[in-house]
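In: Provided below for reference: sequence and predicted model.
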Amino acid sequence: MKYFKARWLPVAIAIAITVILDQWTKQLAIEHLQGQPDQFYLNDILRFTFVRNTGAFLSLGADFGPVLRTLLLEGFPAILLVALLVYIFRERRLNGWQVVALALIVGGGLSNIVDRLMLGHVVDMLHLKLFGLQTGIFNVADMAIMAGMFIMLPFAFAKDDEEERTEEAAPSDRETTAIQQSAD
């Protein structure tokens, strides 16, 4: 946990903001959307609708039995979030963007687990539809998870500094062939 001192504050802030904002918007949805017809905004692009999601993404797993659903939707994600936190504090190569991105993922996952533990389901309320394409119904926690993944995307395709240095230090195939030919 060498990087704990330097990273705990941004991680704690990102997780806290995510959980607080998500739980607040879910409470608003319970108070103002539950039992109400869908509300449309921005020329029907944004729709607010109240949904109790007992499954995971797009209600996957909603039909599982209670034990399997608890293991797959609460236990397994909790273990993954703890592992992700350990990774955040141990991995020396993470930059500030990556730390915040991973903290957003942890915060979103944590807030959805809180819903499952407290309510037995996740509250979803947002739905987008544009140019004939539409999303599933989601919440702020889901947006935080997706934002974290989006921020991490460029880093997933970037070469590691150590890999680049190794490639620069190693002779190319042409150089190796030229060296071998001159030695013959």
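Out: Perfect, I can see it now.

In: only C-alpha atoms for contact and neighbour calcs from this point on.
Out: OK.

In: for the protein, which helix is longest?
Out: helix 4-32 (DSSP state H).

In: pull out the buried residues from it.
Out: In terms of neighbour count (16 or more other CA atoms under 10 Å), helix 4-32 has its buried residues at 11, 14-16, 18-19, 22-23, 25-26, 29-30.

In: try stretch 74-86
Out: Of the residues in stretch 74-86, those with enough neighbours to count as buried (16+ other CA under 10 Å) are 74, 77-78, 81, 84-85.

In: which residues are contacting that stretch?
Out: For stretch 74-86, contacts defined as CA atoms under 8 Å, 6 or more residues apart in numbering pick out 1, 102-103, 106, 109-110, 113, 116-117.

In: picking that back up, which helix or strand lies directly C-terminal to the longest helix of the chain?
Out: strand 39-41 (DSSP states H and E).

In: which helices and strands does that next one pack with?
Out: Under the contact definition 3 or more CA pairs under 8 Å, 6 or more residues apart in numbering; DSSP states H and E, strand 39-41 sits against strand 46-53.

In: another one to put next to it:
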Amino acid sequence: MKKDNGLYWLLLAIVVFIIDIASKFYILDRFELFETVNLLPFFSITYVRNIGAAFSIFEGQRVMLAAIALVISAVIVYMLYRNNRSQKLENLSLSMILGGALGNLFDRLYHGFVVDFLDVNFGNWHYPTFNIADCAICVGIGLFIISSYKKPKKKP
């Protein structure tokens, strides 16, 4: 087993997972379903349940979504294992995606739905409610795309 692999970055995935789960349990403990607290004119905390995936697609497909999350998580762990620890941007991105995927997977398996609560809107425009795991996944994907352009070119 190579010692200089990216598995060290699993610590970040664990941190993302813990923050996500803690925030969701806080919402479950303090909010009624659909309860809203306005924090800014364009941002509120609103407790909703998502039984699908992003933007409620695949609604009611809990087993399929859990299986996809498990496969993606296994692939990410393998990628971290194959990476060097020094591939910071790619490992950061993979860890964020993994932590978010595991957070939403936990919700699906434990609650039967994903707890969403971050609510953004401007006037009549309303973005679908999301959570910290979703943020980590989106930022992670963005960073992964950036990291794919920053890879050193191999010499012929």
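Out: Nice, I can see it. Values in this document were obtained by computation on a predicted structure and should not be read as measured data.

In: what's the TM between chain one and chain two?
Out: Once the chains are overlaid, their TM-score stands at 0.88 when taken by TM-score structural alignment, normalised by the length of the second structure; 156 aligned residues with a CA RMSD of 2.2 Å.

In: hang on, the earlier thing: report the angle between the axes of the longest helix of the first structure and strand 46-53?
Out: Calculated by axes from the mean of the first three to the mean of the last three CA atoms, to 10 degrees, helix 4-32 of the first structure forms an angle of 100 degrees with strand 46-53.

In: what's helix 4-32 of the first structure packed up against?
Out: helix 76-90, helix 96-119, strand 122-130, helix 140-157.

In: in the first structure, which residue is closest to the centre?
Out: Ile145 (2.5 Å; CA atoms, centre = their mean).

In: ok, the counterpart of that one in the second structure - contacts?
Out: Using TM-score structural alignment as the criterion, the counterpart of Ile145 of the first structure in the second structure is Ile137. Contacts of Ile137 of the second structure were listed using CA under 8 Å, 6+ apart, and they are 96-101.

In: other residues contacting stretch 36-52 of the second structure?
Out: With CA under 8 Å, 6+ apart as the test, stretch 36-52 of the second structure has contacts from 27-28, 31-35, 56, 58-62, 65, 108, 112-123, 129.

In: and it, end to end?
Out: The distance separating the two terminal residues of stretch 36-52 of the second structure, taken as CA to CA, to the nearest Å, comes to 21 Å.

In: list the buried ones in it?
Out: Neighbour counts over stretch 36-52 of the second structure (16+ other CA under 10 Å) mark 36, 44-52 as buried.

In: stretch 110-124 of the second structure now?
Out: Here stretch 110-124 of the second structure shows 112-120 as buried, counting by 16+ other CA under 10 Å.

In: how close does the closest residue to Ile141 of the second structure other than its chain neighbours get to Leu12 of the second structure?
Out: With sequence-adjacent residues excluded and distances taken as CA to CA, 6 or more residues apart in numbering, Ile141 of the second structure is closest to Ser93, at 6.5 Å. Remark: distance between Ser93 of the second structure and Leu12 of the second structure (CA to CA) = 10 Å.

In: and Pro152 of the second structure, how many neighbours?
Out: Number of residues near Pro152 of the second structure (other CA atoms under 10 Å) recorded here: 7.

In: to which secondary structure element is it assigned?
Out: Short version: Pro152 of the second structure belongs to no helix or strand, going by DSSP H and E.

In: just the buried residues of stretch 74-86 of the first structure now: which is nearest Leu153 of the first structure?
Out: Leu84 (16.3 Å; CA to CA).

In: now for that closest one: what does it line up with in the second structure?
Out: For Leu84 of the first structure, the residue aligned by TM-score structural alignment is Ile76.

In: same thing with Ile30 of the first structure?
Out: In the second structure, the residue matched to Ile30 of the first structure (TM-score structural alignment) is Leu28.
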